[in-house]
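Asks: what follows is a predicted protein model with its sequence.
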Amino acid sequence: MSSTPGFAPSVNARAAVLVDEVAKNADALRVSVTTGKDGERCIDLGAKVPGGLEAGRRLGEICMGGLGTVALTSASGLERWPLGVVVHSSNPVVACLGSQYAGWTITGDNNFFALGSGPARALSRVEELYKELGYVDHHHKAALVIEGDNAPPPGVASNVAAACGVKTSDLTVLYAPTGSLAGTVQIAARVLEVALHKAHSLHFDLNNIVDGYGVAPIAPPIPDFVKAMGRTNDAIIYGGRIQLFVRGSDDAAKDLAEKLPSNTCSIYGEPFADIFASVGGDFYKIDASLFSPALVTVSNLDTGSSFQAGRLAPDIVDASFK
């Protein structure tokens, strides 16, 4: 994949503008901006503050490093749950895998554990994934997104900043719980990202993915973490749809379309909370191929052919959301 600036802009530079806008409009967005004990800027979008749908929409765009748009829609594709998000990126590999994907394992004192997502990952490059992407970012500010109830404890932000090669004062940590309004929106906005991640796991040539679009319903927030995790996963697994625009052979495009949808997984068919309970609450025992959109269209720019597979499952979404 090319790291030429014209084709892969700095996700941290672009996200920094969006982060500053959130901070500047904190009162209107009902979020809070504080300074952490390491000197980092912390933005709470839903833990101890109300936050809202707009805060989550903006958080989704920050996760994508400013290389994607997230919009609210009343046409999710599900009759009973019309409220959703529309996600688009003309740089989907960098936006989704190079920035949005929650691939950075971050630990600290007092058993702190979080999966970091967002553009800071592209500065740290601690994940093996970046060797494959060939994407390198350089910027003096970094933004890290955490799905959780609290900002990192002392020491964690300093370690993150050091890994990113920035001053701790130039690091912003944004966080929102899974069951918050902002949290449920930013997770729905990962509908395109999970498709890119599965395409990568299927060894589809990422250089041939040109553009991408996705839609997913917004799960109603719920305080219970396991139920919130279930609903937000179900929104994508059973209610998400995407379209990828690719280059290459029709055989490769058709193969991707047929293998990408969630219904290709053997454990497909039950609400995610039930699947989670069946493995004793061990997330890593769940077949990773389940984490993909419900309905997939792959359009080949070289031939004009399009291939579709999968299906929406509104009945399972109903069971999960109610």
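Replies: All right, it came through fine. Just so you know, these numbers come straight off a predicted model, no measurement behind them.

Asks: please count neighbours and contacts with C-alpha atoms only from this point.
Replies: OK.

Asks: quick one: Val215 from Ala182, how far?
Replies: Distance of Val215 to Ala182, given as CA to CA, to the nearest Å: 17 Å.

Asks: next, the one to line up against it:
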Amino acid sequence: MALNSEAYEIAERMIRGADLLHASVHVRAGVRVVDCGVQSPGGLAAGVEMALAAMAGRGRAWIEPADVPHEHWASVWPKCVWPVVAVESDQPLAACLASQYAGWKVSTKKYFAMASGPMRAAIGREELYNAIGMREQPTVAVGLLEASALPPEDVCLELAADARVDPSKLILLVARTASLAGTLQVIARSLETSLHKLHDLHFDLSRIKKGFGRAPLAPVPNDDLTAIGRTNDAILYGGHVVLEVTGDDESLLEIGPRMVSSSSPDSGVPFLELFEKAGRDFYALDPALFAPAMVDLTNITTGSRHRFGTLSPDIVTASFQPRTTDANVAREA
């Protein structure tokens, strides 16, 4: 099944269960807009569904409780006190790069959003698709918008036109970063972050056969700026990715040290501090920073396993310091 078709089934399931997800459905210029965390409260369940739709059903996402950590996570961060957002995919290029990556920017005079999901494959204008293929000409499309407001009619119509689908066949899932669903679906991008890093490093992506990712679930503040800082810190300093790859070990040993966030001279500084210093411009930041803290490369050809990077619990802990205004993640099921 095509990326957008599979994501569309997930999105329609979300629409049918909107009440249970604490979400709401709006129709704007014929486009169905699912509010998962802008005006509606949303929740963790909505965030998991958003992550599944973002990966076009080509991966899994779930939450692991802090008091019963997965044995693998317990071995790398035994005293982590936060729940963990876990993802895996045995189709990682399709799930993460062709679909989940937030590679499309929506920007008008009155509206801004970072767009992700398989709608990007329908739009197909990113250079990334020249490398990985997977462009689509679907009859339906699904996009995720990380935004502080729901999209107006003109934006909905423009996205439908860009994706070359009838407006009635486009579903947009929207959440602000400072929401439970928004925070979760961003932190569910640990695996995607590692794959995009490998793409930037010109690694042969066909060698990647399977991937797993984990990162701590940040407490949700009231403002998006703080949430952006925390979600990035969760991956840059608390994210652990395991990739199953084929081929020789020499190339893995060469590229591994460049796959982790510590390869950047800016590493070790909380993301929000770096973001403010860069004038709140993502593109002014060192691209090498955008990577998981730790990566394991398991070579299924040779049986070797190589680990690069290290977690920085102190930075994550400082970033996640509880505030009285933070949403109580522990009470939200």
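Replies: Here it is on my side, so go on. Please read all numbers here as calculations on a predicted model, not as lab measurements.

Asks: got a TM-score for the pair?
Replies: After superposition, the two chains reach a TM-score of 0.94 (TM-score structural alignment, normalised by the length of the first structure), with 312 aligned residues with a CA RMSD of 1.3 Å.

Asks: and for stretch 182-191 of the second structure, what's in contact with it?
Replies: 36-37, 44, 47-48, 50-51, 61, 85-88, 96, 100-101, 146, 175-177, 211-218, 220, 227, 231-232, 234-235, 239-241, 291-292 (CA atoms under 8 Å, 6 or more residues apart in numbering).

Asks: tell me how far the ends of that stretch are from each other?
Replies: When the end residues of stretch 182-191 of the second structure are compared by CA to CA, they are separated by 17 Å.

Asks: how far off centre is that stretch?
Replies: Centroid displacement of stretch 182-191 of the second structure relative to its chain, using CA atoms, centre = their mean, to the nearest Å, is 4 Å.

Asks: same deal with stretch 179-193 of the second structure?
Replies: On the basis of CA atoms, centre = their mean, the separation between the geometric centre of stretch 179-193 of the second structure and that of its chain is 4 Å.

Asks: circling back: so which of the contacts of stretch 182-191 of the second structure sit within helices?
Replies: When DSSP state H defines the helices, the subset of the contacts of stretch 182-191 of the second structure inside them is 44, 47-48, 50-51, 227, 231-232, 234-235.

Asks: so which of these wins on neighbours?
Replies: For those, counting by other CA atoms under 10 Å, the largest number of neighbours falls to Ala234: 34 neighbours.

Asks: which residues of the stretch 51-200 of the first structure fall in strands?
Replies: Secondary structure of the stretch 51-200 of the first structure, counting by DSSP state E, counting those that start in this stretch: strands at 69-73, 84-89, 104-108, 112-117, 142-147, 171-176.

Asks: which one of those strands lies closest to Pro314 of the first structure?
Replies: Of all the strands of the stretch 51-200 of the first structure, strand 84-89 sits nearest to Pro314 of the first structure, with 13.6 Å by CA to CA.

Asks: who are the packing partners of the helix or strand that comes right after the closest one?
Replies: Where DSSP states H and E defines the elements, the next helix or strand beyond strand 84-89 of the first structure is helix 92. Helices and strands touching helix 92 of the first structure, by 3 or more CA pairs under 8 Å, 6 or more residues apart in numbering; DSSP states H and E, are strand 209-217.

Asks: mean shift between the strand it packs on and the second structure?
Replies: Relative to the matching residues in the second structure, strand 209-217 of the first structure has an average distance of 0.6 Å after the fit, by mean CA distance after the TM-score superposition for the first structure.

Asks: how about that strand, which residues of the second structure does it hit?
Replies: The counterpart of strand 209-217 of the first structure in the second structure, counting by TM-score structural alignment, spans residues 208-216.

Asks: outside of that stretch, which residues touch it?
Replies: When contacts are taken as CA under 8 Å, 6+ apart, the neighbours of stretch 208-216 of the second structure outside the stretch itself are 73, 80, 82-92, 187-191, 234-235, 238-246.

Asks: could you do stretch 148-168 of the second structure as well?
Replies: 28-33, 35, 38-39, 111, 113, 119-120, 122-123, 137-141, 170, 174-177, 224.

Asks: one more time with 6 Å, if that's ok
Replies: 28-31, 122-123, 139, 176 (CA atoms under 6 Å, 6 or more residues apart in numbering).

Asks: now do stretch 262-282 of the second structure
Replies: Counting by CA under 6 Å, 6+ apart, stretch 262-282 of the second structure makes contact with 229, 233, 284, 288-289, all of which sit outside it.

Asks: straight-line length of it, end to end?
Replies: Using CA to CA, the end-to-end distance of stretch 262-282 of the second structure comes out at 18 Å.

Asks: so how far is it from its chain's centroid?
Replies: So, by CA atoms, centre = their mean, the centroid of stretch 262-282 of the second structure is 19 Å from its chain's centroid.

Asks: next one: stretch 33-51 of the first structure
Replies: Between the mean C-alpha position of stretch 33-51 of the first structure and that of its chain there is a distance of 20 Å (CA atoms, centre = their mean).

Asks: and Asn299 of the first structure, what's its match in the second structure?
Replies: If you look again at residue 299 of the first structure, you'll see it is Ser, not Asn. For Ser299 of the first structure, the equivalent position in the second structure is taken to be Thr298, counting by TM-score structural alignment.

Asks: contact partners for that match?
Replies: Shown here is Thr298 of the second structure, whose contacts under the criterion CA under 6 Å, 6+ apart are 244, 305.

Asks: tell me how many other residues crowd Gly280 of the first structure.
Replies: Counted with other CA under 10 Å, the burial measure for Gly280 of the first structure works out to 9 neighbours.

Asks: how about Ala131 of the second structure?
Replies: By the criterion of other CA under 10 Å, Ala131 of the second structure has 11 neighbours.

Asks: that one matches what in the first structure?
Replies: Aligned counterpart of Ala131 of the second structure in the first structure: Glu132 (TM-score structural alignment).

Asks: got it, and Gly43 of the second structure?
Replies: Looking across to the first structure (by TM-score structural alignment), Gly43 of the second structure lines up with Gly52.

Asks: pretty sure that match is touching Leu181, no?
Replies: Yes - between Gly52 of the first structure and Leu181 there is a contact at 5.1 Å, judged by CA atoms under 6 Å.
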